[in-house]
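S.K.: need coordinates for the below:
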Amino acid sequence: MKKNVVSFLLMAVLLLVLAACGGAAETTTEVEAEANGEAQQAEAAEITLTHELGETVITKNPETVVVFDFGALETLDQLGVEAAGVPKASALPGYLSKYEDTKYENVGSLKEPDFEKINSMDPDLIVISGRQAEAYEELSKIAPTLYISLDYENYMESFTENVNTLAEIFEKEEQAGEELASINASISALNEAAASSDQTGLIVLSNGGKVSAYGSGSRFGVIHDVFGVKPADENIEASTHGMSVSFEYIAEKNPDYLFVIDRDQVVNGEAKASEVFNNELVNGTNAAKNGKVIYLDPSVWYLSGGGLISAVEMAKEIETAIQ
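M.R.: A predicted model of the protein is given here:
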């Protein structure tokens, strides 16, 4: 009998030990699983973006954001994301005038970032484009810096990629998709109307009395390549600064639409293009005779472009012009 009791007690103790070990093992497994889940969440919160100037690791939903590119700024604003700092030393497009308020930091100009001010803000993200490309390395020392650009030869693809990239950072993918769908629908209708016409257009930039022409694949080539307006000259070399031309050239090409972008208006605050183009050579063109010398909004076309707001405004201006 005693042996049976002892055996029973030993068995009970053994079972208790095994149960304790199993519980400990189960608890350890749960802790490990929880830790792994947290690690995966932390890893998922970061995205790595590759761009022309390098590779940038960004934590999603950054709180303090400095934005130098107006196209990116308008896209973020349209998606409900406000920047903490913008280059207020440069003229802001009218539709971004809210950022003139003192609650938004002035981080310099489009060409000259205020590194001291930016550093004092301790930003989580800095967004730049071509005008600030030379400052990329120095800005990257302050915070993760994302470089975005527009490929003028593949405008809509590039524009869409930029919008989706910004949307991904701030988890606004669904809203961005809706905005893009609306823009694509309006552009498709515009392209159909413009492409069905035989009338031609010429795009020029007015700068201090000098004139540059832009064709397909160029900075303002979206008018031809995306909106569908036939070019008055198919041999303009694609470039950022355009092809230097004379008023004799404009008269020779005789466009039905003359699209004019007045750089002086946004850079110097003085609209001069209407005076410069009021001459005998221009007035003899089909465009002038039919009231189709169109002065495009330079804050949209020259200062900004490539954003959710400017894309809509650009399409509207061309749609109004060709009606």
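S.K.: okay, CA-based contacts and neighbour counts for the rest of this
M.R.: Fine.
S.K.: as a check, name the ranges of all strands in this protein.
M.R.: In the chain, strands defined by DSSP state E lie at 46-51, 54-59, 65-67, 85-86, 105-106, 125-128, 145-147, 200-207, 210-214, 230-231, 243-245, 257-262, 293-296, listed in chain order.
S.K.: CSV please, covering these and showing mean neighbour count and distance to Glu237.
M.R.: Written out in CSV, the entries for the strands of the chain read as follows (neighbours: other Cα atoms under 10 Å; distance: least, Cα to Cα, whole Å):
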stretch, mean neighbour count, distance to Glu237
strand 46-51, 13, 26
strand 54-59, 16, 29
strand 65-67, 25, 31
strand 85-86, 25, 34
strand 105-106, 20, 37
strand 125-128, 24, 27
strand 145-147, 25, 26
strand 200-207, 24, 13
strand 210-214, 22, 8
strand 230-231, 24, 12
strand 243-245, 15, 7
strand 257-262, 26, 17
strand 293-296, 20, 22
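S.K.: for the comparison step, fold the sequence that follows:
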Amino acid sequence: MIKKVLSVFLVCLLAVALTACGSTASGEKASGSAKKSETITVKHELGTTKVPKNPKNVVVFDFGALETLDKLGVPVKGVAKGSALPSYLSKYKDSKYANVGGLKDPDFEKINALKPGLIIISGRQSSAYKELSKIAPTIYVGIDDAHYMDSFTKNAETLGKIFGKEDEVGKALDSINQSIDDLKAITSKDNKKGLVLISTGGKLSAFGPGSRYGLVYDVFGVKPVDDQIKASTHGQKITYEYIAKKNPDYLFVVDRDQAIGGDTKASKVLDNDLVNGTKAAKSKHIVYLDPEIWYLSGGGLLSMEDMIKEVKAGIE
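M.R.: Model prediction:
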């Protein structure tokens, strides 16, 4: 009788254990399924995109986003190698990273073959947004020059949310904002004025507040020598006489030719009596900014740190 009762007890106990295991497995499966299907809704300039959490085979066209993902340790599958990669991102020249075309001519066939979980683009690829969106979720992370820090911060935080790197992004942004505050503490007390220009093929264009390089004034606090320059992407064409007339205390120069492998050097273009007679030249405050950061990239967690350092060093 005792053996019979014990046998029944053991059978019941085994049934309970199996039920519990089944429930756990079912729960784990459900949890895993929910996790797998988790998405993030990203609103950007070109639309609204649902992006899977931690997508695989990421394709990146925007170098600012690429450097941010690099800093965060997020792997990518495809990069726009058809255009000049900044030297500090040269690791992506390796064959293990697929070449998905140039900044203005994406290789749709190659991208499709990669089966990407996410495609990241900016201004130069905006016209291809609809076509790329047919292949995979596509987000636009171009910088809004008129609201640089808001745009920059949003992009970094968006990438942080997609890849589960919110804490890392938060710490990086705190560090950058502190560096900007330190720089503004200097520029706020400085009555000297600056001018940002780009040199390309021997021709010069100037940029004012709200423009492509407006963050020098709008974010870093350098006072503009000319606040009437129309905000634009390509700048306002200027002459040596203009520079001499405005007579800036600081002259920040982006050498486009050096960024794209051209022959003309901005230092030679600006080596003339009119420019050499300015306060900037006399005080040795003609600052040649890193063209890879300022022209090819920008808008990422790495380049922003360097931009702050360059402007700060230029006015000290």
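S.K.: who wins for proximity to Ala311 of the first structure among the strands of the first structure?
M.R.: Nearest to Ala311 of the first structure, of all the strands of the first structure, is strand 293-296, at 13.2 Å by Cα to Cα.
S.K.: okay, that closest one sits on what stretch of the second structure?
M.R.: Strand 293-296 of the first structure corresponds to residues 286-289 of the second structure when matched by TM-score structural alignment.
S.K.: average gap between that stretch and the first structure?
M.R.: Taking mean Cα distance after the TM-score superposition for the first structure, the mean distance separating stretch 286-289 of the second structure from the aligned residues in the first structure is 0.8 Å.
S.K.: mind checking how far that stretch is from the chain centre?
M.R.: The chain centroid and the centroid of stretch 286-289 of the second structure are separated by 22 Å under Cα atoms, centre = their mean, to the nearest Å.
S.K.: do the same with stretch 185-202 of the first structure
M.R.: A distance of 24 Å separates the centroid of the chain from that of stretch 185-202 of the first structure, by Cα atoms, centre = their mean.
S.K.: give me the stretch of the second structure that it matches.
M.R.: Following TM-score structural alignment, the aligned partner range for stretch 185-202 of the first structure in the second structure is 178-195.
S.K.: what lies in contact with the matching stretch?
M.R.: Outside of stretch 178-195 of the second structure, the residues that reach it under the criterion Cα atoms under 8 Å, 6 or more residues apart in numbering are 206-208, 219-226, 248-252, 308, 312.
S.K.: ok, stretch 20-30 of the second structure next?
M.R.: When contacts are defined by Cα under 8 Å, 6+ apart, stretch 20-30 of the second structure is touched by no residue outside itself.
S.K.: ditto for stretch 303-314 of the second structure
M.R.: Residues outside stretch 303-314 of the second structure that contact it (Cα under 8 Å, 6+ apart): 64, 67, 176, 179-180, 183, 216, 220, 250, 285-287, 289, 293-294, 297-298.
S.K.: please redo it, this time with the cut-off set to 10 Å
M.R.: Residues from elsewhere that reach stretch 303-314 of the second structure, judged by Cα atoms under 10 Å, 6 or more residues apart in numbering: 63-64, 67-68, 88, 152, 172-173, 175-177, 179-180, 182-184, 186-187, 215-216, 219-220, 222, 250-252, 284-290, 292-294, 297-299.
S.K.: average distance between that stretch and the first structure?
M.R.: After superposition onto the first structure, the mean distance of stretch 303-314 of the second structure to its aligned counterpart is 0.4 Å, using mean Cα distance after the TM-score superposition for the first structure.
S.K.: before we move on, what about stretch 170-184 of the second structure?
M.R.: Stretch 170-184 of the second structure: mean distance to aligned residues in the first structure after superposition is 0.5 Å, counting by mean Cα distance after the TM-score superposition for the first structure.
S.K.: ok, and for that stretch, which residues are buried?
M.R.: Across stretch 170-184 of the second structure, burial judged by 16 or more other Cα atoms under 10 Å covers Ala172, Leu173, Ile176, Ser179, Ile180, Leu183, Lys184.
S.K.: can you check stretch 130-142 of the first structure too?
M.R.: Residues Gly130, Gln132, Tyr136, Leu139, Ile142 are the ones in stretch 130-142 of the first structure that count as buried (16+ other Cα under 10 Å).
S.K.: got it, and stretch 160-178 of the first structure?
M.R.: Using 16+ other Cα under 10 Å as the test for burial, stretch 160-178 of the first structure gives 160, 162-170, 172-173, 176.
S.K.: same deal with stretch 108-124 of the first structure?
M.R.: Residues Gly108, Ser109, Leu110, Lys111, Pro113, Ile118, Met121, Pro123, Asp124 are the ones in stretch 108-124 of the first structure that count as buried (16+ other Cα under 10 Å).
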